[in-house]
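A.B. asks: show me how the following folds:
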Amino acid sequence: MLSGLKASLTESASRCRTLYDRKRFRQGKLFVVSAPSGAGKTTLCSKLLENNKALRYSISYTTRKPRFDEAHAADYFFVDVPEFRRMIDEGEFIEWAEVHGNYYGTSRRTVEGIIDEGGDVLLDIDPQGARQLKATLGYGVYIFITAPSIKELEKRLRNRRTEPEDVMRLRLDNARKELRLFSEYDYIIMNRDFEEAYKHLESVYIAEHLRTKDVRDIYELMEEEE
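C.D. replies: Model prediction:
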């Protein structure tokens, strides 16, 4: 049964990619994913991007220092505070926020450019940024990911071994506040088991491409008669 479901999901995803390639939709879609630290959203988003080539990731700007396994222009655009403030003043961000003592922002030009061309955009941002986007844009698919418990969040954060104790405690305190915002999202995914959580995430992506309001012409979806 599971193998059949997986095959069906794969076939549906392939169908969605075909529809995208033929540019049968009015415009691209924006997928916004948020989660408290330790929920596993980055890994889930990475797999979604890997398996769905029509989806593009919008790399955020941040003033925090890169971790040992992060690269500039791949994971984030790492900039200093004066440069970030300049970008704010010049309206280059579609949203920005201060999180855990650092600034994060999303490029307006990148997001709007991809969507206008008919592409899909994935944003991995905090709830502050998601709230800004929802108010500013008025569109998008908003997905909240969480771990099964605060205890599990703490365990995952400690297993990273990438941050000092004070930063970790700040992330946990913020996580409790962020969890209260789940109702502002369209979907919630519990990341108890990675494969199950991923199945749910891709199901959302597939379903959002099957909405009738996004189809230009029903005949474009039908096979041509011979």
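
A.B. asks: contacts and neighbour counts: CA atoms only from here.
C.D. replies: Fine.

A.B. asks: ok, residue 23 to residue 158 distance?
C.D. replies: For residue 23, the distance to residue 158 (C-alpha to C-alpha, to the nearest Å) stands at 45 Å.

A.B. asks: likewise for residue 55?
C.D. replies: When C-alpha to C-alpha is applied, the distance between residue 55 and residue 158 equals 31 Å.

A.B. asks: residues making contact with the one helix or strand residue 83 maps to?
C.D. replies: When elements are assigned from DSSP states H and E, residue 83 belongs to helix 81-89. Residues outside helix 81-89 that contact it (C-alpha atoms under 8 Å, 6 or more residues apart in numbering): 61-63, 93, 103.

A.B. asks: do that again at 7 Å, thanks
C.D. replies: Contact with helix 81-89 is made by 63, 93, as judged by C-alpha atoms under 7 Å, 6 or more residues apart in numbering.

A.B. asks: want to put them side by side, so please do this one too:
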Amino acid sequence: MMRGKTFIISGPSGVGKSTVLSALLEKRKNLYFSVSATTRDPRPGELDGIHYHFMDAESFRKWIAMDQFLEYAEYVGNFYGTPKRFVDEAMDKGQDVILDIEVQGALQVTSKRPDTVKIFIAPPSWKELERRLKDRGTDDPEKVQKRLLRAKVEFQTAHTYDYFVINDTVEDAVRELDAIITAEHCKPKERMSVLAE
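C.D. replies: So this is what the prediction gives:
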């Protein structure tokens, strides 16, 4: 059995990553979506191990000291991180792992695991991204502008990724992601190692 691979998906807020990833997870059954750990309190309806792995700050700091995270960050007084253990367990079972993380987290992961495949998801245009952010109805106009500004900063790192997917339609984006995962498993190094056994 071939070991699974890790795929990082990054992209600006409002680009539609959640929608695309849930459709991809429906299409490819052998995918494991990495659940982050956090020290923030669960919100109503959130379940431990499904939405997040909820931890207290002391335990989280211990895990940092023991190098138990592929990446972590502190945001608004709470820690968030990707536990290595669950990623490795899924890969050992032959599952591919999807990490939905922003560009700083992606840098941390690839510095530890250079063979991680990085995919940047972009909007078809800035105008469309602005429309999607406004249509969500979750942010006031000032917050929308801040998100657009942040998106432009994130976009400057897109050329460092292995693949660039434009989310024009969910179907096209999912088809491209699916093709990328298949292509990554068709590389000679991986295929020939199986033959050698």
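
A.B. asks: how many neighbours does residue 47 of the second structure have?
C.D. replies: If you count neighbours by other C-alpha atoms under 10 Å, residue 47 of the second structure ends up with 12.

A.B. asks: that older thread, what about the helix holding residue 83 of the first structure, how far off from the second structure?
C.D. replies: Compared with the second structure after fitting, helix 81-89 of the first structure deviates on average by 4.2 Å (mean C-alpha distance after the TM-score superposition for the first structure).

A.B. asks: which parts of that helix are buried?
C.D. replies: Taking 16 or more other C-alpha atoms under 10 Å as the basis for neighbour counts, the residues of helix 81-89 of the first structure that come out buried are residue 84.

A.B. asks: state the distance from the residue nearest in space to the middle of the second structure to residue 66 of the second structure.
C.D. replies: Among the residues of the second structure, residue 100 comes closest to the average C-alpha position under C-alpha atoms, centre = their mean, at 1.5 Å. Residue 100 of the second structure is 23 Å from residue 66 of the second structure, where distance means C-alpha to C-alpha.

A.B. asks: give me the spatial nearest neighbour of residue 54 of the second structure, chain neighbours excluded.
C.D. replies: With sequence-adjacent residues excluded and distances taken as C-alpha to C-alpha, 6 or more residues apart in numbering, residue 54 of the second structure is closest to residue 38, at 5.3 Å.

A.B. asks: which residues are in contact with that neighbour?
C.D. replies: For residue 38 of the second structure, counting by C-alpha under 7 Å, 6+ apart, the contacting residues are 52-55, 78-81.

A.B. asks: residue 97 of the second structure: neighbouring residues, count only.
C.D. replies: When counting by other C-alpha under 10 Å, one arrives at 23 neighbours for residue 97 of the second structure.

A.B. asks: let me know the secondary structure of it.
C.D. replies: Three-state assignment for residue 97 of the second structure (DSSP: H, G, I helix; E, B strand; the rest coil): strand.

A.B. asks: residue in the first structure matching it?
C.D. replies: Residue 97 of the second structure maps onto residue 121 in the first structure when the alignment is built from TM-score structural alignment.

A.B. asks: residue contacts, that match?
C.D. replies: Counting by C-alpha under 7 Å, 6+ apart, residue 121 of the first structure touches 29-31, 55-58, 111, 114-115.
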